[in-house]
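J.: Compute the structure for the input listed below.
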Amino acid sequence: MTKFRDRMSVPALMFVGAVNAIISSLGAPLLPQIAKDLDASISSTQWALTSTIVVAAIASPLVGRMGDGRHRRLVVAACLGSVVIGCVMAALATSLGPLIFGRALQGLGMAIMPLTMAAARDHMPPAQARNVIAGLSVVGAAGVGLGYPITGLVADHGGVAAAYWLGAGVGAVSLLLGLWVISPPNDDRRTMNLDVIGAFIVAVGLVLVLIPLDKAVDWGWTSAPVLAMFASGIGLLAVWTFHELRTRDPLVDLRLLRHRAVLTANLAGLLMGLTMYILMVVIVQFVQLDSFGLGETIFIAGLTLVPMSVLSGVMSFALPRLQSRFSIRAVMSSGAISVALGALMFGLTATALWQVLVCMALVGIGIGTTFAALPGLIVLAVPAEETGSAMGFYQVSRFFGFALGSGLAVTLLRALGDGGEPTLESYKSTALLIVGLGVATALVTWFLPGRPSAAQRDVDARFQVEDGMLASAGLEDGDRPATTSS
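T.: The predicted structure is shown next:
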């Protein structure tokens, strides 16, 4: 690298990482307006969010493996190029199908964060790499909150298409910067086989589960198409499980579930992701509703998500201090309870904007605390050589929770409403169901992991946070203190 490129590498990586924020902010707040513009039902429009998350969930482990070698720059170009193409397709779409396809392509951009972390780890001094990786994690959390009101403001004044054109422009700049600063690793690494078959099976299985969740209110929960698709989806997921246990380089290593901590982290990550997305979709729609909602603009709806994103980033940095005073089980469980309290407040009030903001602040505190602590739980429990695989598994589980939450949100609103139409009571009832999910997550994180050994308790919390972020990028940290396996 030239000296100028060396100086610019950190801000360039941060900007590339920020593409996650832009992609995420082009989702939930825009859905009600997209439904109006394209004359589509809100349940069908929800696939403009769900498709992005499904692609991100499947692509994340594949992109991480393809990019952890000499083809890293090509993988970056393909992912960020897909974001640009997807945003252009969404901006030009005059019907729902092309828009959903464009949004699906944008999901590849959400899978690129590990490669930015890998580039920092491979080409920067260790101390600088740790700071950059920590900064990237904040960009991925707090940046999302800043992206929501910005894209909402653009959509309010220029329409939904203008928001996607903004995404295309940011994606194009990210593509150029990524090709400039992201280089392949200096060492030769074993190239793992890509589990394309496993990715295909789980993708089809997940979609076959999500479609009946979307259509069950219209077709009937016991109708033949709904039951057939549910059965087919669950059957394919069972086949995928069998395949993953037998293949040499699986998409996710299910054998790691033998560790109670890994089982806890994946179950809690899925539940928390499910909870987060149901609540997020419910609130941004409620804020924009003219009938019994708050009747606010897309900008204001996006603004309500800022406390969640900003506070989740703040709490991730506060984790070492929290763990110096409390056990990791207490930290995770209290985070889940905070999410439940936020949902409870929305379910019992939901009459003023300030109440929604406080609700999302509580959710942000809870999500940031829990999601930041879960990687540490994995790092403490598994041998160093299994950390990368275990963290990859956790990332996929969390994305699966996001996808299920996105698919379930509108279905719950309609199912609990009047004649398939959401009502004020259905919004409040859905929020109260989320309270139950938050409490369930708290119970899982308190009782399932078991008690850590003395050696595990002695590990500094900062190593848990750092190793969690490094391992999510498919990296190993040779400086981590030894831990025992459970």
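
J.: C-alpha only now, for contacts and for neighbours.
T.: OK.

J.: ok, and the closest non-adjacent residue to the most centrally placed residue in the chain?
T.: Geometric centre of the chain, nearest residue: F399, 4.9 Å, by C-alpha atoms, centre = their mean. Leaving aside its chain neighbours, F399 sits nearest to A57 (5.0 Å; criterion: C-alpha to C-alpha, 6 or more residues apart in numbering).

J.: before we go on, could you also do this sequence so I can check it against the first one:
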Amino acid sequence: MTRPESAARSAGAPPEPTRAGSTLAVLAYTGVVASLMQTLVVPLLGDLPRILHASASNASWVVTITLLVAAVATPVAGRLGDMYGKRRMLIASTIPIMVGSIVCAVSTSLIPMIIGRGLQGLGVGTIPLAIALLRDVMPPERLGSAIALISSSLGIGGALGLPIASAVTEYSNWRVMFWVAAVLVAIATALIVLVVPEGTSEGPSGRFDIPGALLLGAALVCLLLPVSKGAAWGWTSGSTLGLFAAALVLLLVWGWWELRSPEPLVDLRITARPQVLVTNLASIAVGVGLYALQLSLPQLMQLPKALGYGLGQSMVMMGVWMATGGIMMMVISPIGAKLSAARGPKTTLVTGTLIMAAGYGVALPLMGSIGGLVVVNIICSTGVAFAYGAMPALIMGAVPQSETAAANSFNTLMRSIGTSVSAAVVGAVLAQMSVQMGSHSIPTEHGFRTVFLIGSVVCLVAALIAVLIPVRRAVQSVPAQPPETAKAFAEN
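T.: Prediction:
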């Protein structure tokens, strides 16, 4: 009696080693491509008003809309993945990125570009979906390293995307950048269809929580919009304070609804478990620490040497130096997985946040040279690789398999909130500590030192929060396969 391979797949059995390796490669590639969208338009920021015939304030929506859409779409994609299949939702998440890239490539004005960037934001949910799918299809002995790699792809793609986008922008037409993105995503979609198996689907078969999704989406928009635009609107303006108040009310209403719903978008009772709750709090702090580096180092590298603290690098060379962080994440991710296997993911998370804090600390004496900033980038990226690989492992060790995608998506949302807060804080600090030179406002050396100090303190806070995570013993081992899965795999 030999059951066909498809039967073993449907029962949740791990694929053969060759299939497992190809599955991991495809999911890692997809995660990197999806995260490329974060830094895709960074080299264009200064030229967007001219390209789109819009004011600088309106052109900034090209960045803001991606953030807002990603925040709303990520928990929705995770819940749908638990209900209807993670592979299916992976494919559904990549298609909007491809369509959005094409829309951006042919745009000649602001509105189409905003629509295209909004569609690209729908793809951020691919990373937590991929992490959740790994729990279903990877052999237990390879699960830890696979999770670390996929989780780090968010930082890897962001770091590698910067030099690629910079080179394309400098040596070719900016539209080529979006056409290339569309082709990369099309390849990812085809590979998922051809290579990636479907994971187990143990979620409820009932209806999707539409009211919960709408309430959470509205609350996140009201929260993140003033965080992103507060510096331009004024932090004490009626619009800013009104949206923050609306966000608080909507979050309370959403929480009340989720606790009453028989099939909630996010199971708050599971989210409130100490291990999940504290890990999510640490994720916010890690997001703040990560993005502060990505916002400050490129600016410092490109400022003129005549200032005395700028390093005078071109856009392309800045991208090359920043890419060292992405390369380091790829190298360190397997090491972080081994540390998690030996000492538990909590230890890895604490280690990562402490390394990030140390990286910001050494930035203060090393910021005067390009080599020093590369060292800072490598140290901080090492810490990010440890931390990003550990957080999904902590989350998945505390939730049932039927909640894996939703729980990981919510954790990704917490990181996104951290990066949004970081952007607001760093932007406010550098704007406040700046000097006017002609028509340009230039951040001062003291402003950058303040950002590095804030980054170090925030990472130390993240380490303290991580120390307080109450880890169950079961978390430190890979979840066992269910009896029917083990039987199906053995019979093959």
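
J.: Any idea what the TM-score is?
T.: The TM-score (TM-score structural alignment, normalised by the length of structure 1) is 0.79; 462 aligned residues with a C-alpha RMSD of 3.9 Å.

J.: circling back to that earlier point, quick check: the residue nearest to the centre of structure 1 vs V75 of structure 1, distance?
T.: 20 Å (C-alpha to C-alpha, to the nearest Å).

J.: Equivalent analysis for G27 of structure 1, please.
T.: For G27 of structure 1, the distance to V75 of structure 1 - C-alpha to C-alpha - is 24 Å.

J.: what does T241 of structure 1 give?
T.: 27 Å.

J.: Can you check which part of structure 2 stretch 354-369 of structure 1 sits on?
T.: Aligning stretch 354-369 of structure 1 against structure 2 (TM-score structural alignment) gives residues 371-386.

J.: Compute the distance between T369 of structure 1 and D6 of structure 1, please.
T.: Following C-alpha to C-alpha, the distance that separates T369 of structure 1 from D6 of structure 1 is 34 Å.

J.: And the two? Which one has more around it.
T.: T369 (28 against 13; other C-alpha atoms under 10 Å).

J.: tally of neighbours for the residue in structure 2 that V262 of structure 1 lines up against?
T.: In structure 2, the residue paired with V262 of structure 1 is V276, using TM-score structural alignment. Look at V276 of structure 2: counted by other C-alpha under 10 Å, it has 25 neighbours.

J.: same question, L206 of structure 1
T.: So L206 of structure 1, with other C-alpha under 10 Å, has 21 neighbours.

J.: likewise W354 of structure 1?
T.: 11.

J.: The counterpart of G158 of structure 1 in structure 2: neighbouring residues, count only.
T.: Under the alignment (TM-score structural alignment), G158 of structure 1 pairs with S172 in structure 2. S172 of structure 2: 11 surrounding residues under other C-alpha under 10 Å.

J.: need the contact list for S172 of structure 2.
T.: S172 of structure 2 makes no contacts at all, as judged by C-alpha atoms under 8 Å, 6 or more residues apart in numbering.

J.: Distance-wise, check it relative to M322 of structure 2.
T.: In terms of C-alpha to C-alpha, S172 of structure 2 sits 21 Å off from M322 of structure 2.

J.: go on, L241 of structure 2?
T.: 36 Å.

J.: Neighbour count for those two, which is higher?
T.: More neighbours surround M322 than the other of L241 of structure 2 and M322, with 26 against 15 (other C-alpha under 10 Å).

J.: Ignoring the adjacent residues along the chain, who's closest to the more buried one?
T.: Counting by C-alpha to C-alpha, 6+ apart, the residue nearest M322 of structure 2 is A159, at 6.2 Å.
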